[in-house]
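A.B. asks: Test case, fold it:
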Amino acid sequence: MTVRPLSPEDLGCPTDGAWADVAFGLGETCEREGDLEQAADWFRVVAESGRADAALRLGAVLGRLADEGSAADSAEDLLAEATRWLSGAQDATTPDAIELITDLLNRQLRQAARRGLEPAVTG
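C.D. replies: Have a look, this model is predicted:
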């Protein structure tokens, strides 16, 4: 992935809800424009401040990046990070969160199936 954006502390800005709202909005804009890596970076910043909605969005974006075969990170690493964010989200029992977790499990199963189809390397 790309280098993570600066945190508000790095810029000398307050870390109140206004900053998180702006960063979340930037994540949404990046996601809408198809820049999933940048969206993940913004959602990660907000999720690290404790916002459950950002953790859920981050998990969803990381899952989509894994599906796309992002060159920056392996699909397994992306799915592992998505799992951590989705399972730790405070709203993990809402219907939307359950749907995201189910999608993540399906992605992990597809990834395992792909690994099972890869030819074994013999030396």
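
A.B. asks: From now on I want contacts and neighbour counts done on CA atoms only, so please keep to that.
C.D. replies: OK.

A.B. asks: Show me the longest helix that occurs in the chain.
C.D. replies: helix 95-117 (DSSP state H).

A.B. asks: so what does that one touch, helix or strand wise?
C.D. replies: Secondary-structure packing of helix 95-117 (3 or more C-alpha pairs under 8 Å, 6 or more residues apart in numbering; DSSP states H and E): helix 52-68, helix 75-88.

A.B. asks: what comes up buried for that helix?
C.D. replies: Of the residues in helix 95-117, 97, 100-101, 104, 107-108, 111 count as buried by neighbour count, 16 or more other C-alpha atoms under 10 Å.

A.B. asks: now the other sequence, so there's something to compare against:
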Amino acid sequence: MPVRPWSPEDLGRPTDGTWADVAFGLGETYEREGDLEQAAGWYRRAAESGRADAALRLGAVLGRLADADTAADSAEDLLAEATRWLSGAQDATTPDAIELITDMLNRQLRQAARRGLEPSPTG
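C.D. replies: I've put the predicted structure just below:
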């Protein structure tokens, strides 16, 4: 899907850059402020619009959200989505991307270990 560039008709908005650039910038802002859910939403929009580095940032933020999530099912869903974005990133072979992927694998191992330590329900 092509990214729609800004046009002068977009009153009150910058005329240089793309929607993906703005979404990525908002993701960065929310991430700096510690609002990881909003950051993930904006990074997701940027990644879906084709911004490669947004997929990496989204994977990292989703991993952090999974670490903070106390519900096992929700954390697993976040990790699964993070893995999809990281594995599909265009620049997944850079050192930063490899580090993010390694972190994600470690998170998945920790999550699996937690599941193994949970008591099984008794009937």
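
A.B. asks: what's the TM-score here?
C.D. replies: For this chain pair, the superposition-based TM-score is 0.84 by TM-score structural alignment, normalised by the length of structure 1; 109 aligned residues with a C-alpha RMSD of 1.5 Å.

A.B. asks: just to revisit the earlier point, mean shift of the longest helix of structure 1 relative to structure 2?
C.D. replies: On superposition with structure 2, the mean distance recorded for helix 95-117 of structure 1 (mean C-alpha distance after the TM-score superposition for structure 1) is 0.2 Å.

A.B. asks: Name the surrounding residues that touch that helix.
C.D. replies: 56, 59-60, 63, 67, 75-76, 79, 82-83, 86-87, 91-92 (C-alpha atoms under 8 Å, 6 or more residues apart in numbering).

A.B. asks: who wins for most neighbours among the residues you listed?
C.D. replies: Counting neighbours by other C-alpha atoms under 10 Å, G59 leads the contacts of helix 95-117 of structure 1 with 30 neighbours.

A.B. asks: how about T83 of structure 1, what's its match in structure 2?
C.D. replies: Structural alignment (TM-score structural alignment) places T83 of structure 1 against T83 in structure 2.

A.B. asks: so that match touches L58, yeah?
C.D. replies: No. With contacts counted by C-alpha atoms under 8 Å, T83 of structure 2 stays clear of L58, the gap being 9.9 Å.

A.B. asks: re the thing from before, can you pick out the most distant pair from the buried residues of helix 95-117 of structure 1?
C.D. replies: Within these, A97 and Q111 form the most distant pair, 20.9 Å apart (C-alpha to C-alpha).
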